[in-house]
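Enquirer: sequence-free structure coming up:
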């Protein structure tokens, strides 16, 4: 099969009843580039790859096609002589005269600006962090077509060598993958050059092994029971944080950021209905008497909890307002766990881990746990609860 050929693409019919004329590029796989021309099957010479004499102005149109093919052959020859891997994206950009290169770091800057405008401050900060660490790993200008297994494996080694935890490296790689996916959607990289492993190509780079140090820290069942009778009257300055933690726990391990944004409109017919910011998934939780007691203690005209009452309106400033509140909350939880003599310090995530652990210890079926936690697939839930199950098996081993 010839590497380059002009064809009538019969798999698609235009609104005028004609088929588009395209340049077929074969380099291990067929790809097609539109030439902005079309014809009916009766107006096309299949063997020659040209307009037939039945088409009006066929000679002028064929001259244009010959120029297109000559240009394509020249570009392909230059790529082969350069010794670089063939990239359909680069070939297409040069062929169409749109070969302005967007670097990886440049696209990161673009995404940060876009996300700030979209008021997605958390995600914009993730890309800022990725850009900063990539700049340290490899400065200068490099393109998405330069991102391959060797680049990513080297980036992983760089992060581990500087002391990053596996979970942090996993975070950077996950963010990088999201950036590459967006680059493909915007045709900055051809899908065939995707550098990350998939179920169809396991020889590309995978970061699945970087989650080995995942270590959720739930409160053991006995400590959770003791927490219910925490002597809060002796520590009134911890009252608000204690109540918030209990509410998070009873609301299926509600995320602190989501708690901050709860309003009176989220209370519907005895249920707490809200959309989780991280996933966009709708949750509907029955409000217990204990939850109502806490809500009634703090509910304002708008928010259920007063954390955002005096928050600035600018999205970036509002984000940091919540982050500051979270730091203070975790500081109080650390003090509570110290007072109680718990083995591990508490954080806002302890509520979610502890809620999950209670379900696991009470033999709740995994599909129900998946539904309660709002996981999109059961594999996520199984990974989430694996640590808790292992700890119970360890206790059984102690009897041997």
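Expert: That came in fine, so what should we check first? All values reported here derive from a predicted model rather than from experimental measurement.
Enquirer: CA atoms for contacts and neighbours, from now on please.
Expert: Noted.
Enquirer: was I right about residue 212 contacting residue 169?
Expert: No: counting by CA atoms under 8 Å, residue 212 does not reach residue 169; the two are 11.3 Å apart.
Enquirer: of these two, which one has the most company?
Expert: Neighbours of residue 212 and residue 169, each counted by other CA atoms under 10 Å, are more numerous for residue 169; the result is 21 against 10.
Enquirer: ok, now how distant is residue 351 from residue 345?
Expert: From residue 351 over to residue 345 the distance is 12 Å, taken as CA to CA, to the nearest Å.
Enquirer: repeat that for residue 152.
Expert: Between residue 152 and residue 345 the computed distance is 35 Å (CA to CA).
Enquirer: does residue 164 belong to a helix or a strand, and which?
Expert: Of the helices and strands defined by DSSP states H and E, none includes residue 164.
Enquirer: run a quick neighbour tally on it.
Expert: Around residue 164 there are 14 residues (other CA under 10 Å).
Enquirer: likewise for residue 186?
Expert: Close neighbours of residue 186, defined as other CA under 10 Å, add up to 10.
Enquirer: and the strands in the stretch 151-300 of the chain, which stretches?
Expert: Taking DSSP state E, counting those that start in this stretch, the strands of the stretch 151-300 of the chain run over residues 267-268, 271-275, 282-286.
Enquirer: adding mean neighbour count and distance to residue 296, write those out as TSV.
Expert: Listed next are those as TSV, based on neighbours: other CA atoms under 10 Å; distance: least, CA to CA, whole Å:
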stretch	mean neighbour count	distance to residue 296
strand 267-268	16	12
strand 271-275	17	14
strand 282-286	15	16
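Enquirer: ok, the most centrally placed residue in the chain to residue 196 distance?
Expert: Using CA atoms, centre = their mean, the residue of the chain that lies closest to the mean C-alpha position is residue 178, 5.2 Å off. Going from residue 178 to residue 196 by CA to CA gives 11 Å.
Enquirer: structure B:
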């Protein structure tokens, strides 16, 4: 019997990969079957009939091919020793592995699901639990892609690199999505090791991924004024008003949709919002400036909730139309990392606006008006000031004004002066 492995490049899939086949010749018969492995042409060594080092997990994959050849040789020998005549069908049947039961206590996908329920019982919020659900789905998809289960105790750096390769190149996930998976996977492994006594095949700290800063979309003072004064169809006006209210207060969609009259309180002749944030469960107190109060008064008494808030998807869809009608059409460059390549696109800003853009707008406009970062942190409800400092990085006006003053020797006008300076005020501390 002679056994060969062939990379059939005539059947390349959308990712550019082709399947590796086992071809065996014996007694003037031929057996041809898929090994279940596939790779790019550059990752296969035709002369040596094995995977090159450029293939993620090449050692494990080559060991699988060697084991498959050994099992085929043994099946051929055993069938002849028992007096039978080996055929392609009988050998293929002998190679088919018995369906081994997946032990729930070891399968990584099932363990991630169990861990998510543990976190639910410990009071983790729904948005956080949703991230663990998505990670579990990615692990399941990788299992199906590799055609073998992921086991906690045998999970190695080789398998981890293969997972990252699949997510980055096959699924083309963004770097921050891969970072989220690794972060949540490390949380699971730490839980298994420290609280459930699992013995792992790797050091959890060796699992690394890097997050990248994503360009945040926000409206300038001029664009915010265009939006406020735009003449819109009556069906779009409530959406515009809710968005502006978030621009004036920094509220997330999850918080503005739950506002009721009980969140409004009097303060020093004015009004403030006092609420507990849905995402972080942190209490915040926000001074209601005149533009924000006018929006509340406009919808007073119409419903139990403070403002007419639709479903998030509906709000986001309407906002794009609203911003286009209001003339928020400046071209911006969107840079994304896909499959290890930086892809740049020119987009109109209105296409990128969502409800969360209001929070970015409030933060950047507050900084431009001179609000201290420490105060902005309290208004936004950030537990760590490093999160707030991200907004300080994207306020380009500071650097442009400084460069103009230094290079052109001009006293420059504050670019935020076109908008009422009270829009982004906050409740002062009590004396």
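Expert: Sure, I can see it. Remember, predicted model here, so these are calculated numbers, not experimental data.
Enquirer: picking that back up, tabulate the strands of the stretch 151-300 of structure 1 (a markdown table), appending distance to residue 102 of structure 1.
Expert: Putting these into a markdown table (distance: least, CA to CA, whole Å) gives the following:
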| stretch | distance to residue 102 of structure 1 |
| --- | --- |
| strand 267-268 | 47 |
| strand 271-275 | 35 |
| strand 282-286 | 37 |
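Enquirer: closest one to residue 121 of structure 1 among the ones you listed?
Expert: The minimum distance between residue 121 of structure 1 and the strands of the stretch 151-300 of structure 1 falls on strand 271-275, with 17.3 Å, by CA to CA.
Enquirer: that closest one packs against which elements?
Expert: strand 282-286 (3 or more CA pairs under 8 Å, 6 or more residues apart in numbering; DSSP states H and E).
Enquirer: hmm, try it at 10 Å
Expert: Contacts defined by 3 or more CA pairs under 10 Å, 6 or more residues apart in numbering; DSSP states H and E place strand 271-275 of structure 1 against helix 256-260, strand 267-268, strand 282-286.
Enquirer: mean per-residue distance, it versus structure 2.
Expert: For strand 271-275 of structure 1, the mean deviation from structure 2 after alignment is 1.6 Å (mean CA distance after the TM-score superposition for structure 1).
Enquirer: can you show me the helices along the stretch 1-150 of structure 1?
Expert: For the stretch 1-150 of structure 1, the helices defined by DSSP state H, counting those that start in this stretch cover 58-82, 88-95, 104-117, 121-137, 149-161.
Enquirer: tabulate these (CSV), appending distance to residue 326 of structure 1.
Expert: Converted to CSV, the helices of the stretch 1-150 of structure 1 look like this (distance: least, CA to CA, whole Å):
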stretch, distance to residue 326 of structure 1
helix 58-82, 53
helix 88-95, 44
helix 104-117, 21
helix 121-137, 14
helix 149-161, 27
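Enquirer: show where stretch 314-327 of structure 2 falls in structure 1, residue numbers please.
Expert: Aligned by TM-score structural alignment, stretch 314-327 of structure 2 falls on residues 328-341 of structure 1.
Enquirer: and for the matching stretch, what's in contact with it?
Expert: By CA atoms under 10 Å, 6 or more residues apart in numbering, the residues outside stretch 328-341 of structure 1 that reach it are 219, 223, 226-227, 230-232, 235, 237-242, 244-245, 256, 322-327, 342-350.
Enquirer: how distant is stretch 247-254 of structure 2 from the center of its chain?
Expert: Between the centre of stretch 247-254 of structure 2 and the centre of its host chain there is 22 Å, according to CA atoms, centre = their mean, to the nearest Å.
Enquirer: okay, the helix or strand residue 19 of structure 2 falls within sits on what stretch of structure 1?
Expert: Element membership for residue 19 of structure 2, per DSSP H and E: strand 18-26. Under TM-score structural alignment, strand 18-26 of structure 2 has no counterpart anywhere in structure 1.
Enquirer: what's the match for residue 73 of structure 1 in structure 2?
Expert: Aligned partner of residue 73 of structure 1 by TM-score structural alignment: none.
Enquirer: go on, residue 156 of structure 1?
Expert: Per TM-score structural alignment, residue 156 of structure 1 is aligned with residue 164.
Enquirer: which residue is the nearest non-sequential neighbour of residue 260 of structure 1?
Expert: residue 307 (5.9 Å; CA to CA, 6 or more residues apart in numbering).
Enquirer: SS state for that neighbour?
Expert: Following DSSP: H, G, I helix; E, B strand; the rest coil, we place residue 307 of structure 1 in the helix state.
Enquirer: for residue 378 of structure 1, give me its contacts.
Expert: By CA under 10 Å, 6+ apart, the residues touching residue 378 of structure 1 are 366, 367, 368, 369, 370, 371, 384.
Enquirer: let's see it at 8 Å
Expert: Shown in contact with residue 378 of structure 1 (CA atoms under 8 Å, 6 or more residues apart in numbering): 366, 367, 370.
Enquirer: quick one: it from residue 371 of structure 1, how far?
Expert: Distance, residue 378 of structure 1 to residue 371 of structure 1, by CA to CA: 9 Å.
Enquirer: which residues do those two both contact?
Expert: Joint contacts of residue 378 of structure 1 and residue 371 (CA under 8 Å, 6+ apart) do not exist.
Enquirer: and the next element down the chain from the lengthiest strand in structure 2?
Expert: For structure 2, the strand that runs over the most residues, judged by DSSP state E, is strand 29-39. Next helix or strand after strand 29-39 of structure 2 toward the C-terminus (DSSP H and E): strand 44-45.
Enquirer: re earlier: quick one: buried residues of the match of stretch 314-327 of structure 2?
Expert: 329, 330, 331, 332, 333, 334, 336, 337 (16 or more other CA atoms under 10 Å).
Enquirer: what strand or helix carries the fourth one?
Expert: Just to be clear, that refers to residue 332 of structure 1. helix 315-340.
Enquirer: what stretch of structure 2 does whatever helix or strand comes next after that helix fall on?
Expert: Remark: after helix 315-340 of structure 1, the chain's next helix or strand is helix 348-361, criterion DSSP H and E. Under TM-score structural alignment, helix 348-361 of structure 1 corresponds to residues 355-368 of structure 2.
Enquirer: contacts for the longest strand along structure 1, please.
Expert: For structure 1, the strand with the greatest residue count under DSSP E is strand 30-39. Residues from elsewhere that reach strand 30-39 of structure 1 (CA under 8 Å, 6+ apart): 8, 18-25, 51, 55, 88, 92.
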